[in-house]
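*Asks:* Fold the stuff below for me.
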Amino acid sequence: MRLPFRRSALALLALAALPLQATTLLINAHIHTMDPAQPEATALAWKEDGRLLAVGSAVDLQKRYPDATKVDARGATVIPGLIDAHGHMLGLGMTHVQVDLVGTTSKADILARLKAGAAKLPKGAWLIGRGWDQNRWAGKQFPTAADLDAAFPDRPVYLERIDGHASWMNSAAMKHATKPLDGEWQPEGGRILRVGSRASGVLVDGAMGLVAEAIPPLTHEQTREAYKAAFEDAVSSGLTGVHDPGVSLGDFKVLQEMAAAGEIPLRLYEMADGNHEALDWLCTQGGHWADAGGRLQMRTVKLYMDGALGSRGAALLSDYSDDHGNRGILVTSPDAYRSAVEKARRCHVQVATHAIGDRGNRMVLDTYQAVLGDGAASDHRWRVEHAQILALDDIPRFATLHLIASMQPTHATSDMPWAEQRLGVERLKGAYAWQRFLHEKVPLAFGSDFPVEQVNPMLGVYAAVTRQDLKGQPPGGWLPDQRVSRLQALAGFTRGAAYAAFMENEVGVLKPGMRADFVLLDGDVMTVAPRDIAGLKPLSTWVDGKAVYRADQAGAPKTNATQ
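*Replies:* Predicted structure coming up:
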């Protein structure tokens, strides 16, 4: 039906009044789009609003957009922006102010780092560190408070294990416990390690809070600064998005302030920290909140089922092979867990549950099945975070229940020196089983679990493709039948992670209409030698068509106009 002349003229005038959006064109690039319909290209065009206009050949796009601002990629490889589907942003930021214990191979090494850190602190301040791993020490035994007391008789010292599921502290710190740590009792969802009836100085999972609650909380400004440091780490590693599991309502409000001020350079997909204030607030928002700028949203709750394998807290169906009588810890009671899952479903909130052991995973699957009922085939996209060790007959249930396996490839290569001691050979068949999930057509979202592992996503791609450490060991890879292809690995950090966040129509693939989120690399992830994948570096990271990170002026892509 034709508009009357007057209305047609008014419509044309209105269109003419709209500002024309400038176009930017990336040329001289080798682009892996992750779009099956057009896997490769040499140019990208996008509008000022950060949406891709066209993906194709440089010759064609330069003809179509002759007035576009051109960015010369200098032959660099371009991939969609990388998304870490499981990384702790505030924890990453805190690594800049805490004592870094990652990589230490002895207690003496740890004490040296702690003494250097303590020298910078005022008298009486808590000395906080993270990253110790007894599996890297001779004897592989848990430490004790006595190991710290001689060097720090008065200053409280609190050190988180690398996985965040155990803490080691001195006697001065244990004096601040909210309950006496000695005796025979154990807290729900946790374990106090003792020598006889005396607390040894190591608390596991739910017991950690007995002392952690006494540590002075971060101020508002300290939280902001920690987030800013984490943002810099992320974008300089080529990340354009992070799924951040377990954020408190107070910390989320800080992020909302930062988003409103334009201070968040990447896309954050936040998960409420269990059945607490953040979930209650999210329920009042109809189960989903997003900022107008597309940089911050929350629509998920992160729940816990069990602990971690390294601290023998992962819940197993049978005893640990190296600790008979121990089957791990249920961090959340089954009744409380089901109640939280039911609440999330009522509020239309996506559920993501930490599950490491085969018993922990089975309990999650059983609960999801019971709560979803006939709705299991709906587009709920509930997730299992880690999905690390499963009984083989439980893996097909992920597909039946339409779940997402959110997994971290570097966990396999970090755990492989001792995982067989914990589990035995038979249980390894369902451990870190990426190909078994893919065979069942279960969507995979890959991440790192930083700061447990390093934030660099190329280490995850390398681990997924090779199942080797950085020395190339073991030859052929550990449990090599579970290795994935380079395309599958990259998909886990792009379109797979995007799907896990309901963002497959926004990011994860480079095609018209999608966000112009991409990374320029100094080598081709699809063709370099396998070992060289781990060493690939971002030349620049782009979000909404704007560079949020450039490696250096000499190595950065050229542009014929100011970006």
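*Asks:* Could you use CA atoms for every contact and neighbour count after this?
*Replies:* Will do.
*Asks:* buried sites along stretch 286-306?
*Replies:* Going by neighbour count (16 or more other C-alpha atoms under 10 Å), the buried part of stretch 286-306 is 287-290, 295-306.
*Asks:* What is the most widely separated pair among those residues?
*Replies:* Between any two of the buried residues of stretch 286-306, the greatest separation by C-alpha to C-alpha is 31.1 Å, found for Arg295 and Asp306.
*Asks:* Contact partners for Arg359?
*Replies:* 315-317, 390 (C-alpha atoms under 8 Å, 6 or more residues apart in numbering).
*Asks:* Leu127 versus Leu114, what's the distance?
*Replies:* Between Leu114 and Leu127 the distance, using C-alpha to C-alpha, to the nearest Å, works out to 8 Å.
*Asks:* shared neighbours of these two, anything?
*Replies:* Joint contacts of Leu114 and Leu127 (C-alpha under 8 Å, 6+ apart) are Val99.
*Asks:* Pick out whichever of the buried residues of stretch 286-306 sits closest to Trp382.
*Replies:* Distance to Trp382 across those (C-alpha to C-alpha) is lowest for Thr300, with 8.9 Å.
*Asks:* is it true that that closest one touches Glu270?
*Replies:* Yes - assessed by C-alpha atoms under 8 Å, Thr300 is found in contact with Glu270 at 7.0 Å.
*Asks:* Roughly how far does Leu239 sit from Trp281?
*Replies:* Computed with C-alpha to C-alpha, the distance linking Leu239 and Trp281 is 28 Å.
*Asks:* Neighbour count: the two, which is higher?
*Replies:* Leu239 (31 against 14; other C-alpha atoms under 10 Å).
*Asks:* I have a second one here; can you model it like the first so I can compare?
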Amino acid sequence: MKKTFLALLAVFSLCATAQVTVIHNVNGYTPTKSQAVTRFSSLVIKDGKVVKTSEKDLSEQYPNAIKFNGEGKTLLPGLIDAHGHIIGLGNNLLTLDVRGSSSIAEIGKRLTAYAKTHKGAWIIGRGWDQTLWPGGQFPTAADLDKYVKDKPVMLTRVDGHAIWVNTKAMELANISSATQTPEGGEIIKLSTGQPSGIFIDKAEELVRRQVPTLSQEQVNLALDKAAEHLLSLGITSAHDTGIDHTTWQVYQARAKQRTMPLRVYAMLSASSPKLGEMLGAGIIKDTQDQLSIRSVKIYADGALGSRGAALIGDYHDRKGHRGLMLENQSTLESLIVQSIRHGYSAHTHAIGDRANRIVLDAYKNVFTKVGGRLLRNRIEHAQIVHPDDIPRFKTLDIIPSMQPVHATSDMHMAEKRLDDKQLRGAYAWQTFLKQGSRVAAGSDFPVELANPFHGLHAAITRQDHQNLPEQGWRPAEKLTKVQALRAFTLDAAYSAFQEYKLGSLEQGKWADFILIDQDYFTVNDDVIDDIQVEQTWIAGELKYQR
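*Replies:* Predicted coordinates for the structure are as follows:
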């Protein structure tokens, strides 16, 4: 199989410079700007871009073209993940992965095995979720000390909004009962008043500042590792939410060398101390549309799983607690203004209903004072929105950038954290679409698995991988197959100012597409998450073959 792939790659890497390439005998579908889905059996490509599609076999009309027989397989536009963390995913694939662990003991087993061969100064990992364990309580440093106590350990929660560290890590960070909790964060304490080893949101920095930063070499390695994985899943373009200065430098160097492994729309991290320097360099965009940097990622609140999402009312399972605002409204407005004045869009993380309301208020004030409303600003996640605030997304031209898999992975936890009234505007994709908003869909990898067919399945069924609950969770918000595909293609492209370049296989656009093993439009909804990607192409070049 590997030899076959290399041979095909050698042939089809010529496609971008070949006069014409014809992909024929395919079961092709593409969304279009007119909202309709067009079917075709032939795709004609020249210099990496779409010349035309046709229901007829066009292979004979181009006798000198490079021809590829699709063997009747279903062809879709390359999928776009509108919210992920590329370098985080790459690092996850290269470090300790504790995702899906059902107990502290299971994590301890993985940690012990990993520590035996690990050479670095710190052991870093990610993926734990205490809601999956018996009792559902936060773990402690002592729980990690049982397995590793002579080397600092830092394990990030699956959502990225809490860390769990051992005693050695707290000692290196000089953390004690006297350590002050930073605003916008929480240090979980033991009954003795000592820090437990769990640090939420901005409290994470008390420990993170001790961890060595990634070098450019490590960022390059993580980029390639992540891209290899994403291409295998049919993702040809990913929106990287919140890059640091080192990643900013690496991305530009790779784009200049024409070695970006997939298309990247990157957002600058508002928390970077070098944000001003990066904004001052202006909008970054290359002629091949491999890289676009024209937005800033801002954080308003935390996550629901760690009770950091900022709510209007109390958490149902923690009375008196309403989550954490990571920035106040004044600071949010200052960051939005800073972004807009440099021609950058402002994309703000907001999960709880209070955070979403405050962020919408911030956008409204900024638009009134300095403008910027047409910059396709986004709210990332928009998970729990008060029903009164949903129409404001449309009136303020704010794009809801949402991740369908969050609904199906969060549903049981969300029903514990929130009451039914608080859930009325939760994960409300169909409501957003009905009012005319465009939903840009993603996965939030590595918080969730990156597989976009999991996201499509969740969007269409609102069920987990066991196809439960039977009718779907809050089924009124289900999407149709056409709506879901648009959210992962054209509408995701729109949210990045790329709808005339990417997101569909229309004339003049880049020929980014995938071949899959089942017909997405005719297969039963309950098996959409089982669809496998056979091939992934970018700009008419074969980049992955199963």
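*Asks:* So after superposing, what's the score?
*Replies:* The TM-score (TM-score structural alignment, normalised by the length of the second structure) is 0.94; 528 aligned residues with a C-alpha RMSD of 1.7 Å.
*Asks:* So which of the contacts of Arg359 of the first structure belong to helices?
*Replies:* Secondary structure assignment by DSSP state H places none of the contacts of Arg359 of the first structure in helices.
*Asks:* now the residues you listed as TSV including distance to Arg338 of the first structure and neighbour count?
*Replies:* Shown next, in TSV, are the contacts of Arg359 of the first structure (distance: C-alpha to C-alpha, whole Å; neighbours: other C-alpha atoms under 10 Å):
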residue	distance to Arg338 of the first structure	neighbour count
Ala315	17	29
Leu316	19	27
Leu317	20	16
Leu390	20	25
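*Asks:* returning to what we had before: if you look at the buried residues of stretch 286-306 of the first structure, which of them are in strands?
*Replies:* Judged by DSSP state E, the subset of those located in strands is 289-290, 296-304.
*Asks:* which bit of the first structure covers stretch 305-317 of the second structure?
*Replies:* Aligned by TM-score structural alignment, stretch 305-317 of the second structure corresponds to residues 310-322 of the first structure.
*Asks:* how long is the matching stretch from one end to the other?
*Replies:* 12 Å.
*Asks:* go on, stretch 304-314 of the first structure?
*Replies:* Termini of stretch 304-314 of the first structure sit 11 Å apart (C-alpha to C-alpha).
*Asks:* Share the number of residues neighbouring Asp244 of the second structure, please.
*Replies:* 17.
*Asks:* can you tell me how far the equivalent of it over in the first structure sits from Asp393 of the first structure?
*Replies:* By TM-score structural alignment, Asp244 of the second structure lines up with Ser248 in the first structure. Taken as C-alpha to C-alpha, the spacing of Ser248 of the first structure relative to Asp393 of the first structure amounts to 36 Å.
*Asks:* Then Ala534 of the first structure?
*Replies:* For Ala534 of the first structure, the distance to Asp393 of the first structure - C-alpha to C-alpha - is 33 Å.
*Asks:* Those two: who's more crowded?
*Replies:* Ala534 (19 against 8).
*Asks:* Next, the contact list for the more buried one, please.
*Replies:* With the criterion set at C-alpha under 8 Å, 6+ apart, Ala534 of the first structure makes contact with 458-459, 461-462, 470.
*Asks:* Could you do Arg161 of the first structure as well?
*Replies:* 130-133, 167-168.
*Asks:* Reformat these into a markdown table and put distance to Asp35 of the first structure next to each item.
*Replies:* A markdown table is the format used below for these (distance: C-alpha to C-alpha, whole Å):
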| residue | distance to Asp35 of the first structure |
| --- | --- |
| Arg130 | 40 |
| Gly131 | 38 |
| Trp132 | 41 |
| Asp133 | 40 |
| Ser167 | 44 |
| Trp168 | 47 |
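*Asks:* Ala115 of the second structure: what secondary structure?
*Replies:* What DSSP: H, G, I helix; E, B strand; the rest coil gives for Ala115 of the second structure is helix.
*Asks:* Where in the first structure does stretch 444-455 of the second structure fall?
*Replies:* The aligned range for stretch 444-455 of the second structure is 449-460, by TM-score structural alignment.
*Asks:* Quick one: the strands in the stretch 251-400 of the second structure, in order.
*Replies:* 263-269, 284-285, 291-299, 345-350, 378-381, 399-402 (DSSP state E, counting those that start in this stretch).
*Asks:* now for those, which one comes closest to Gly472 of the second structure?
*Replies:* strand 399-402 (17.9 Å).
*Asks:* That closest one vs the first structure, average distance?
*Replies:* Here the mean offset of strand 399-402 of the second structure against the first structure after fitting is 0.3 Å, by mean C-alpha distance after the TM-score superposition for the first structure.
*Asks:* Need the contact partners of that strand.
*Replies:* The contact list for strand 399-402 of the second structure, computed with C-alpha under 8 Å, 6+ apart, reads 82-83, 376-383, 393, 427, 429, 432, 437-442, 495.
*Asks:* how far does stretch 423-432 of the second structure sit from the chain's center?
*Replies:* From the chain centre to the centre of stretch 423-432 of the second structure is a distance of 19 Å (C-alpha atoms, centre = their mean, to the nearest Å).
*Asks:* For that stretch, give me every contacting residue.
*Replies:* With C-alpha under 8 Å, 6+ apart, stretch 423-432 of the second structure has contacts from 382-387, 390-391, 400, 402, 404, 407, 415, 438-439, 476-479.
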